[in-house]
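Trainee: Got a predicted structure plus its sequence, pasted below:
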Amino acid sequence: MPNANHDSPTLPSTNELSQAQRRAVSELLRVSPVADDLARRFQDAGFTLALVGGSVRDALLGRLGNDLDFTTDARPEDVLKIVRPWADAVWEVGIAFGTVGCRKSDFDIEVTTYRSEAYDRTSRKPEVSYGDSIEEDLVRRDFTVNAMAVRLPEKEFVDPHNGLQDLAARVLRTPGTPEESFSDDPLRMMRAARFAAQLDFEVAPEVVTAMTGMAERLEIVSAERIRDELNKLILSDHPRKGLALLVDTGLAKRVLPELPALRLERDEHHRHKDVYEHTLTVLEQAIDLETEGPDLVLRLAALLHDIGKPRTRRFEKDGRVSFHHHEVVGAKMTKARLTKLKYSNEMVKDVSKLVELHLRFHGYGTGEWTDSAVRRYVRDAGPLLDRLHKLTRSDCTTRNKRKANALSRAYDGLEERIARLQEQEELDAIRPDLDGNEIMTILGIKPGPAVGKAYQHMLELRLEHGPMGHEAAVAALKEWWAAQDQG
């Protein structure tokens, strides 16, 4: 593969370029059987095919997966004719935008016709206009590191915008001016933050300037597209980097205004912890506790757990600052924001519940909770208990090592008590000793509100005293029922 143009004033070393190219050759050899086979079919039909964009970038970084992106001069209907007899499966969900998807062996493949313009600058909807050359297609791509291609099957490297050099320098630039790029598709401003977080790249100063000046353009982008981009950023390896960029450029005010609002002013009389910096640290600490890969529910809860603080801040007479009930206010704000961003009902419910419960542990203190209080903690967390453990542990960002160690020991103690109780009584599926049918049989009543009240009473007894045994439970139910009759 030939080198990129070396006329840039900030040249990466020859060694950096050759390493990147060696990695790319190795990666491309791995996918060659499928890629070359497909390219020959396009060639036989009179069309060209090139590996493009993120696939080339990831090949150069040595991290090419099994998702392959191609570009071609063939129109979508011609692409379908070529891939249908060859692929194991074909899908047309993106065909209105010039993209045909298919699967071959272990590879998920997208083939997109050259584009010239991607967006009507006043509309939320992409407006597709096909181009006639790969160079025309590459200039309208979001960033130079995504504007490289490899023509197949000849393996000719195409890099008209010095993307290889920017890749070596770990910097994000746009092929044309950032203003033109972001006018074509304002979501690219969020993508800059996402790639900074995913790849740990710096964003070029002129790109940051354009993002800051054009933040209001995000208003024409649909909530679903913004949500999907935000998810990719939050699930990345370095979300702090991307989130900080969104806040610094003003984009966060349009997407997640609760985050910059955490930058509470401090003065010499009312000093308190920087809630914004604390939040980003909690997010990073929560990530460190993940055991089965990135967890969007946990990460969103960490990011939003304190968003109720600005609305509940009070300056007390003794000079302290308080945020009473910020977890309750924050849970309502979380529900409203995630709903507006079109998250699923289940995601909204789970994240809001974690925000609501994140302070509950601090009532545990030095371990004076009764067994019934521990049972309630488990019952209220339900299937979110493991995430609540992680969120609560992450929420300690104090530099006071003695205080941090004391909190950690206290939570260790709570987890041990939960484990012991679970062994004794299968705590995570707490139910009263009598079910609804037994209650109706014992009391001789039919379904109705009285059964629900009786069931709730027996559940409270179960939480307070643990398992009672059948005879004791029957006696307790009858005693309660007699008191109801007397009332």
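Mentor: The structure has been received and is ready for your questions.
Trainee: For the rest of this, base every contact and every neighbour count on C-alpha atoms.
Mentor: Noted.
Trainee: Residue 101 looks like it's in a strand, true?
Mentor: Yes - Residue 101: assigned to a strand according to DSSP: H, G, I helix; E, B strand; the rest coil.
Trainee: What is the neighbour count of it?
Mentor: Neighbouring residues of residue 101 were enumerated by other C-alpha atoms under 10 Å; the total is 21.
Trainee: got it, and residue 377?
Mentor: Considering only other C-alpha under 10 Å, residue 377 is surrounded by 16 other residues.
Trainee: which residues touch it?
Mentor: Listed by C-alpha atoms under 8 Å, 6 or more residues apart in numbering, the contact partners of residue 377 are residue 360.
Trainee: before we move on, what about the one 10 residues further on?
Mentor: When the contact criterion is C-alpha under 8 Å, 6+ apart, the partners of residue 387 are 298, 354.
Trainee: tell me the secondary structure for it?
Mentor: Applying three-state DSSP to residue 387 yields a three-state assignment of helix.
Trainee: With the one 3 residues further on instead?
Mentor: Per three-state DSSP, the local secondary structure of residue 390 is helix.
Trainee: Test my guess that it contacts residue 286.
Mentor: Yes - counting by C-alpha atoms under 8 Å, residue 390 does reach residue 286; the two are 6.2 Å apart.
Trainee: of those two, who's got more company?
Mentor: residue 286 (24 against 19).
Trainee: adding another structure so you can compare the two:
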Amino acid sequence: MSNVSRTQTTALASLLPASPVITELGALFTQAGHEFYLVGGSVRDALLGVQGHDLDFTTSARPDETQRLLNLFTDTVWDVGRDFGTISAQAARGGHEWLIEVTTFRMDSYRSTSRKPEVAFGEHVEDDLLRRDFTVNAMALDIGSGGLDDWRFVDPFGGLDDLTTRTLRTPSTPEISFGDDPLRMMRAARFSSQLGFEVDPVTRTAIGEMADRISIISAERVRDELSKLLLTDSPRAGLDLLVSTGIADLVLPELPAMRLERDEHMRHKDVYEHSLTVLDQAIELEKARDYVDGHPNPDHRPDLIVRLAALLHDIGKPATRGLEAGKVTFHHHDIVGAKMARKRLRALRYSKEIVNAVSDLIALHLRFHGYAEGSSGGASSGWTDAAVRRYVRDGGDQLERLHILTRSDCTTRNLRKAERLRRAYDELEFRIDELASAEQMDAMRPDLDGNQIMTLLGIGPGREVGQAYQFLLGRRIEEGPMGPERAAAELLEWWKSRNEQ
């Protein structure tokens, strides 16, 4: 343990906005007779020059005492993590809102068959740091009751050296670390993408040898870690690590299964590599299309639905692979893939909203190719207005995401083909905008509502009202807005012919 060096003090400059809240909390805990450290990701990010408003601390104080002290610091305190020794708080200081987590020194681990950790409190900060996932997250600052110059740097496992060499390594042996919490193997994948670090060879080997231990982790925790990986700026490295070590075989087996298939062009990419490229391109488009007042949105939030759909859009190909006239085919892989995605995402306990949105996008991701093929001979040979309306109707509230997925799905090296597809989709989006402006197409409702239908036909609520509504919706899609009078006339004619059958 040493005082913070001048170099480290410079590196920790990103903590300056937070130093008043850190110092105040340090004094509060120290004067009550407890050790108090800034720890983990807060220290790592500060050394990387990253400023955030989340502060993680560890302390010798037990949870009850931590809660008592935090109540003296702020009115907003909650204890949902008490069973794991964590008390959280929110406080306004220096013009910022700070999210604070304070955890008692811990020494928890998993039994060989348990899905939940056994929590045991430790007595020393080194015990707490030893149980953390990676050395770059096992550094701490002893806050004490002084200012930044009085803080002491605690780095018993060489985290600063690994931060310098951009290496992920466990504080204890990987076998002990991953045995204590197997989810750390997935966390290695997430940090490799989030931080751009390389996993130490010994650590990587251990992940491959211990991959099957991930099966004791609950689906919810696996889901959350997978989501965090996908929401990084560049998930490819982490996904490759999951696949190459065998973790993906257990948590997302549809992903490595795609390595066995060539795409329909049988040229430069297998389906797995194609899917990662689509994911890369979807992330770039997702950011590029998020503008506020004509400028990129500085508060852009990654879109998990887009990213899941991009990654999984072709998972139906291995199951639909066929051969026709010497050419590999994947007929109906969109429909098969949508069903597979729905099953997998449900198993991972994703919300109904996410499951439905991702599976719908996968089912629709090939729809545009009919437009592109029709447009190859010029705009006049493309879809009718009715077909464009159906595309909008089927896309529904996922239309913008469908735009992103469909554009991202072009990974051909044939520049002429890529340009043709780009132009065709530009044209399709232009036509959607034109029709939406002229017809209020975003509403996409019939010209008569349910009450008007019942009054006109003299019927009460029931299946026939729904059938009449669908008839009018179909006419709306085919013809555009018809107005109440024409809609009423067509509905009565439909009703008459229906009852004559």
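Mentor: Received, thanks. Just so we're clear, the structure is a prediction, and the values are computed from it rather than from any experiment.
Trainee: What value does the TM-score take for this pair?
Mentor: The TM-score (TM-score structural alignment, normalised by the length of structure 1) is 0.94; 472 aligned residues with a C-alpha RMSD of 1.8 Å.
Trainee: Surely residue 453 of structure 2 is within a helix?
Mentor: Yes - assigned with three-state DSSP, residue 453 of structure 2 falls within a helix.
Trainee: Find the nearest non-adjacent residue to it, please.
Mentor: Leaving aside its sequence neighbours, residue 453 of structure 2 sits nearest to residue 465 (C-alpha to C-alpha, 6 or more residues apart in numbering; 6.9 Å).
Trainee: how much space is there between the residue mapped onto that neighbour from structure 1 and residue 478 of structure 1?
Mentor: Applying TM-score structural alignment, one finds that residue 465 of structure 2 aligns to residue 451 in structure 1. Residue 451 of structure 1 sits 13 Å away from residue 478 of structure 1, going by C-alpha to C-alpha, to the nearest Å.
Trainee: go on, residue 50 of structure 1?
Mentor: Counting by C-alpha to C-alpha, the gap from residue 50 of structure 1 to residue 478 of structure 1 is 78 Å.
Trainee: Check residue 259 of structure 1 too.
Mentor: Counting by C-alpha to C-alpha - residue 259 of structure 1 and residue 478 of structure 1 are separated by 53 Å.
Trainee: Same check on residue 280 of structure 1?
Mentor: Relative to residue 478 of structure 1, and taking C-alpha to C-alpha, residue 280 of structure 1 is found at 54 Å.
Trainee: The two: which is more packed in?
Mentor: Taking other C-alpha under 10 Å, residue 280 of structure 1 and residue 478 do not tie; residue 280 has more neighbours (20 against 16).
Trainee: Aligned counterpart of the more buried one in structure 2, please.
Mentor: So, by TM-score structural alignment, residue 280 of structure 1 is matched to residue 276.
Trainee: Next SSE downstream of the helix or strand where that match lies?
Mentor: Assigned by DSSP states H and E, residue 276 of structure 2 belongs to helix 271-288. Using DSSP H and E, the next helix or strand after helix 271-288 of structure 2 towards the C-terminus is strand 291-292.
Trainee: What's the first helix or strand after that following strand?
Mentor: Following strand 291-292 of structure 2 toward the C-terminus (DSSP H and E): strand 295-296.
Trainee: Structure 1: matching residues for that next one?
Mentor: Alignment of strand 295-296 of structure 2 against structure 1: no match, by TM-score structural alignment.
Trainee: so who does the aligned partner of residue 321 of structure 2 in structure 1 touch?
Mentor: Here residue 321 of structure 2 is matched to residue 313 in structure 1, going by TM-score structural alignment. Counting by C-alpha under 8 Å, 6+ apart, residue 313 of structure 1 touches 321-324.
Trainee: Please flag which of those residues sit within helices.
Mentor: Among the contacts of residue 313 of structure 1, no member falls in helices (DSSP state H).
Trainee: Burial check on residue 22 of structure 2, number of neighbours?
Mentor: Number of residues near residue 22 of structure 2 (other C-alpha under 10 Å) recorded here: 25.
Trainee: Let me know whether it touches residue 143 as I believe.
Mentor: Yes - in this structure, residue 22 of structure 2 is within contact of residue 143 by C-alpha under 8 Å, at 7.5 Å.
Trainee: Structure 2: which residue goes with residue 463 of structure 1?
Mentor: Counting by TM-score structural alignment, the partner of residue 463 of structure 1 is residue 477.
Trainee: again, but for residue 130 of structure 1
Mentor: Taking TM-score structural alignment, the alignment pairs residue 130 of structure 1 with residue 121 from structure 2.
Trainee: next one: residue 60 of structure 1
Mentor: So residue 60 of structure 1 corresponds to residue 47, using TM-score structural alignment.
Trainee: For its match, the count of nearby residues, please.
Mentor: By the criterion of other C-alpha under 10 Å, residue 47 of structure 2 has 23 neighbours.
Trainee: now it: how far from residue 137 of structure 2?
Mentor: 11 Å.
Trainee: Quick check: buried residues in the longest helix anywhere in structure 1?
Mentor: When structure 1 is parsed with DSSP H, its longest helix is helix 14-44. Buried positions in helix 14-44 of structure 1, judged by neighbour count with 16 or more other C-alpha atoms under 10 Å: 16-17, 19-25, 27-28, 32, 35-36, 38-42.
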